[in-house]
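# Here is my input; please provide its structure:
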Amino acid sequence: MPYFLTNLAAKLIGLYINILSYLAPTAANRIAYMYFSKPLRGRLKKDRLPIILREAQQETITYNNAVFEAYVWPGNETKVLLVHGWESNASRWKLLISYLKKSGCTIIALDAPAHGLSSGDEFTIPHYAEFVNVLVNKYQPQYLIGHSLGGATALYFQAHYPNPFIEKMVVLGAPSEFNSILQNYRKLLGLSNRVFNKLNAFCIECYGMDLKDFSGAAFAKKIDIPGLLVHDRADETVAFKEGKRIADAYPNATFLITNGMGHRLHDDGLYNRIYDYLFNEKQVVSNEEIA
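Here you go, the predicted structure:
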């Protein structure tokens, strides 16, 4: 859908929610949260899986009344777990997987809640982190790689689920502040103060903490394993300052800055750097910039 139509549809939805908030405030709040937490893209059909996922060993895992899909490309005892972002699925790792395979490692990926073949209609970072925790305990990977909200989930996971398995993290294009995400959503739909304040209170109830504390930077402060953080200066989806906040807070992180790769961060040169960081133990200079 062209951007201007997408933007117009968002504004019309926001107008409807704003009006409904005076007539049926509970329903308005429920609809506002639904649009905030429900991905519109990223689903997969089992009979139409991308080739990269058909090449993997698939496992459907049931956990706390939820079902999620995991994919394993078998290799040696070194294991890497891949955590994708919003409105995506495990197939987003196709290019990186081709690099990781060169090491001979075992690669594990999963579909987030309400994405890919996993169940549900709602995505939250704490719920996603529960899925990650199941796989970390099952496969005991040494390396964890996350992109976008998958990167934020990786930070949340490592801060809230201490474990002896993860030795290094790679976090790509992750947002830091939950409040920033919420404010962007408010701006997109043009939500009134009345609706936004109720949505904010509802999110605090759902996440079980003040949203000011729900921060990638706050989570990063608690992590002591080495991490490689990557963010593009021209990222139009997650502002560069978000990645910088995480890097400044993470005590044992290297911050790699890219130019012109955008939010997706699909690049041969970058993937070579990630490969070297994980498997060749080559030093990456913090705040180094690559094109």
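# alpha carbons only for contacts and neighbour counts from here, please
Will do.
# The protein: helices as residue ranges?
Using DSSP state H, the helices found in the chain span residues 3-23, 25-37, 51-54, 94-100, 125-139, 149-160, 178-189, 193-207, 216-220, 240-249, 268-275.
# between those, which gets nearest to Lys45?
Of all these, it is helix 51-54 that lies closest to Lys45, at 11.5 Å by Cα to Cα.
# so can I have CSV of the helices of the chain showing mean neighbour count and distance to Arg233?
Listed next are those as CSV, based on neighbours: other Cα atoms under 10 Å; distance: least, Cα to Cα, whole Å:
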stretch, mean neighbour count, distance to Arg233
helix 3-23, 15, 22
helix 25-37, 17, 26
helix 51-54, 15, 30
helix 94-100, 16, 21
helix 125-139, 18, 25
helix 149-160, 25, 17
helix 178-189, 16, 17
helix 193-207, 16, 29
helix 216-220, 24, 18
helix 240-249, 21, 5
helix 268-275, 16, 14
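# does Leu211 really touch Phe178, like I thought?
Yes - because the distance of 6.4 Å satisfies Cα atoms under 8 Å, Leu211 is recorded as touching Phe178.
# I'd like to know how far Ile145 sits from Asn29.
From Ile145 across to Asn29, the span is 34 Å (Cα to Cα, to the nearest Å).
# go on, Tyr35?
In terms of Cα to Cα, Tyr35 sits 10 Å off from Asn29.
# Could you do Asn287 as well?
42 Å.
# Also Phe202?
For Phe202, the distance to Asn29 - Cα to Cα - is 8 Å.
# next one: Phe255
Using Cα to Cα, one obtains 38 Å as the distance from Phe255 to Asn29.
# Check His84 too.
In this structure, His84 and Asn29 are 28 Å apart, going by Cα to Cα.
# how about this one, so we can line them up?
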Amino acid sequence: MSTARSLPGAAIRAAATISPRAGAAVAMPFFAHVAKPRPVHTDDAPTMSLARRRTLRIPGIDRRGVDVAVYEWGRGPRTIVLSHGWLGRASQLSALVREFTAEGYRVVAFDGPAHGDSAGRRMYLVDWLDVFADLQQRHGRFDAVVGHSFGGLAALVGVAGGVEADRVVTISALADADEILRGFQRMMGCSDAVIARLRERFAARYFPGDPDPFAWLSAVRRPLPDGIPLLVVHDRGDRFVPFGESVRIAAANPAAHVMPTTGLGHNRILAADAVLDAVVEFVTTDASSPAPSRAPVPPTVAAPARVAEAVVAG
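Next up is the predicted model:
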């Protein structure tokens, strides 16, 4: 564990010896705080240089307003929205940008608050939902929302909550916001009691009047509407988001097509040929008649049991 993570963890655990509430009070400033943004990888820079860029302003987690960088490639009426994950940025999805623009889509991506070139140092799931709302107003119904990790959960929650999209693809996604708390707990090494108090404190501060906001920030407790095709991609050896999260997503959405992979981890999966092919085919199949009530159309890689396996050494 890095010093940046071990010092807050030690402070939280020390405060927790007084009481779980004291530990939660110390933990609160670190939860939803985002470290320094990662740089654009050299392999992704050419794609990012071709983007049309604009800035939109959303309320932000503190509801004080925050500027978000938005990127757009391609033109035309068919729109794909790409949603990156925690500590990620839009540039990580460059391979998908290239694939979809080659298919004639308009592709829109963004850097969430405190990520990439966007402002702020804190963010949460509702920020992604606010971005989706702005993009929907500008572009209308989406042909698909493709989300990675935290951004996959945001895609599921957004479409379940009314964002209009014909299809959803998740890659290495979380099943609910409680997994964010569990991940924070693993990182900081704090107790269940501290996390329970942190959950209460976070809800009271950012969702006053809502007794359990985590109930609707969940792809398990709030599945997609019937008729929205879903492709779930996840690597069995993912060390950051357990593969079991996608099992939970699929269980809550029985029509979902599941594509497990091996050897791709949490991030390399975004540029793997087998994954790119499956995602593009899933989105483009029958794209000429994207009625939201139609039956899900599996990618050609899907086996009869709706499960495909992409195996990549390393």
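# What sits closest to Gln283 of structure 1 if chain neighbours are left out?
Spatial nearest neighbour of Gln283 of structure 1, excluding adjacent residues (Cα to Cα, 6 or more residues apart in numbering): Tyr277 at 6.7 Å.
# okay, now whatever residue of structure 2 lines up with that neighbour: neighbour count?
Residue pairing (TM-score structural alignment): Tyr277 of structure 1 is matched to Phe282 of structure 2. Residues lying near Phe282 of structure 2 (other Cα atoms under 10 Å) number 25.
# OK, contacts around Phe282 of structure 2?
Taking Cα atoms under 8 Å, 6 or more residues apart in numbering, we find Phe282 of structure 2 in contact with Leu231, Val297, Pro298, Pro299.
# hang on, the second one packs against Leu230?
Read that as Val297 of structure 2. No - look at Val297 of structure 2 against Leu230 with Cα under 8 Å: they stay out of range, at 9.0 Å.
# between the two, which one's more packed in?
Set side by side, Val297 of structure 2 and Leu230 show more neighbours around Leu230, with 29 against 20, by other Cα under 10 Å.
# Give the equivalent position in structure 1 for the more buried one.
Looks like Leu230 of structure 2 aligns to Gly227 there (TM-score structural alignment).
# Could you verify my assumption that its match touches Pro251?
No - counting by Cα under 8 Å, Gly227 of structure 1 does not reach Pro251; the two are 9.1 Å apart.
# And Ala193 of structure 2, how close does it get to Pro229 of structure 2?
Per Cα to Cα, Ala193 of structure 2 is found 38 Å from Pro229 of structure 2.
# Please apply the same query to Val279 of structure 2.
Between Val279 of structure 2 and Pro229 of structure 2 the computed distance is 12 Å (Cα to Cα).
# Ok, Gly151 of structure 2 next?
From Gly151 of structure 2 across to Pro229 of structure 2, the span is 17 Å (Cα to Cα).
# Same question for Asp166 of structure 2.
7 Å.
# Residue in structure 2 paired with His84 of structure 1?
So, by TM-score structural alignment, His84 of structure 1 is matched to His84.
# List the contacts of its match.
Contacts of His84 of structure 2 (Cα under 8 Å, 6+ apart): Ala90, Gln92, Leu93, Phe110, Asp111, Gly112, Gly147, His148, Ser149, Phe150, Gly151, Gly152.
# Check Gly65 of structure 2 too.
Counting by Cα under 8 Å, 6+ apart, Gly65 of structure 2 makes contact with Arg57, Ile58, Pro59.
# now it: how far from Ile58 of structure 2?
Where Ile58 of structure 2 is concerned, Gly65 of structure 2 sits at a distance of 6 Å (Cα to Cα).
# ditto for Ala24 of structure 2
From Ala24 of structure 2 to Ile58 of structure 2 the distance is 28 Å (Cα to Cα).
# again, but for Asp192 of structure 2
Going from Asp192 of structure 2 to Ile58 of structure 2 by Cα to Cα gives 33 Å.
# repeat for Ala256 of structure 2
31 Å.
# who has more neighbours, the two?
More neighbours surround Ala256 than the other of Ala256 of structure 2 and Ile58, with 23 against 20 (other Cα under 10 Å).
# Next, count neighbours for Lys221 of structure 1.
17.
# was I right about it contacting Tyr250?
Yes - judged on Cα under 8 Å, Lys221 of structure 1 makes contact with Tyr250 at a distance of 5.1 Å.
# shared neighbours, these two?
Counting by Cα under 8 Å, 6+ apart, nothing touches both Lys221 of structure 1 and Tyr250.
# count of residues packed around Gly237 of structure 2?
Neighbours around Gly237 of structure 2, by other Cα under 10 Å: 16.
# looking at it, it is touching Thr262, isn't it?
Yes - Gly237 of structure 2 is within contact range of Thr262, at 6.6 Å (criterion: Cα under 8 Å).
# now the equivalent of Tyr63 of structure 1 over in structure 2: how far from Arg122 of structure 2?
In structure 2, Tyr63 of structure 1 lines up with Ile58, judged by TM-score structural alignment. According to Cα to Cα, Ile58 of structure 2 stands 13 Å off from Arg122 of structure 2.
# can you pull the contacts of Leu21 of structure 1?
You called it Leu, but residue 21 of structure 1 is Ser. For Ser21 of structure 1, the contact set (Cα under 8 Å, 6+ apart) comprises Ala27, Ala28, Asn29, Arg194, Val195.
# 10 Å instead, please
Leu15, Ala27, Ala28, Asn29, Ala32, Ser192, Arg194, Val195, Lys198 (Cα atoms under 10 Å, 6 or more residues apart in numbering).
# of all those, which comes closest to Leu5 of structure 1?
Leu15 (15.2 Å).
# which position in structure 2 aligns with the closest one?
Under TM-score structural alignment, Leu15 of structure 1 pairs with Ala10 in structure 2.
# Tell me how far the spatially closest residue to that match that is not a sequence neighbour lies from Phe150 of structure 2.
Distances taken as Cα to Cα, 6+ apart put Met188 closest to Ala10 of structure 2, at 7.7 Å, once the chain neighbours are dropped. Going from Met188 of structure 2 to Phe150 of structure 2 by Cα to Cα gives 19 Å.
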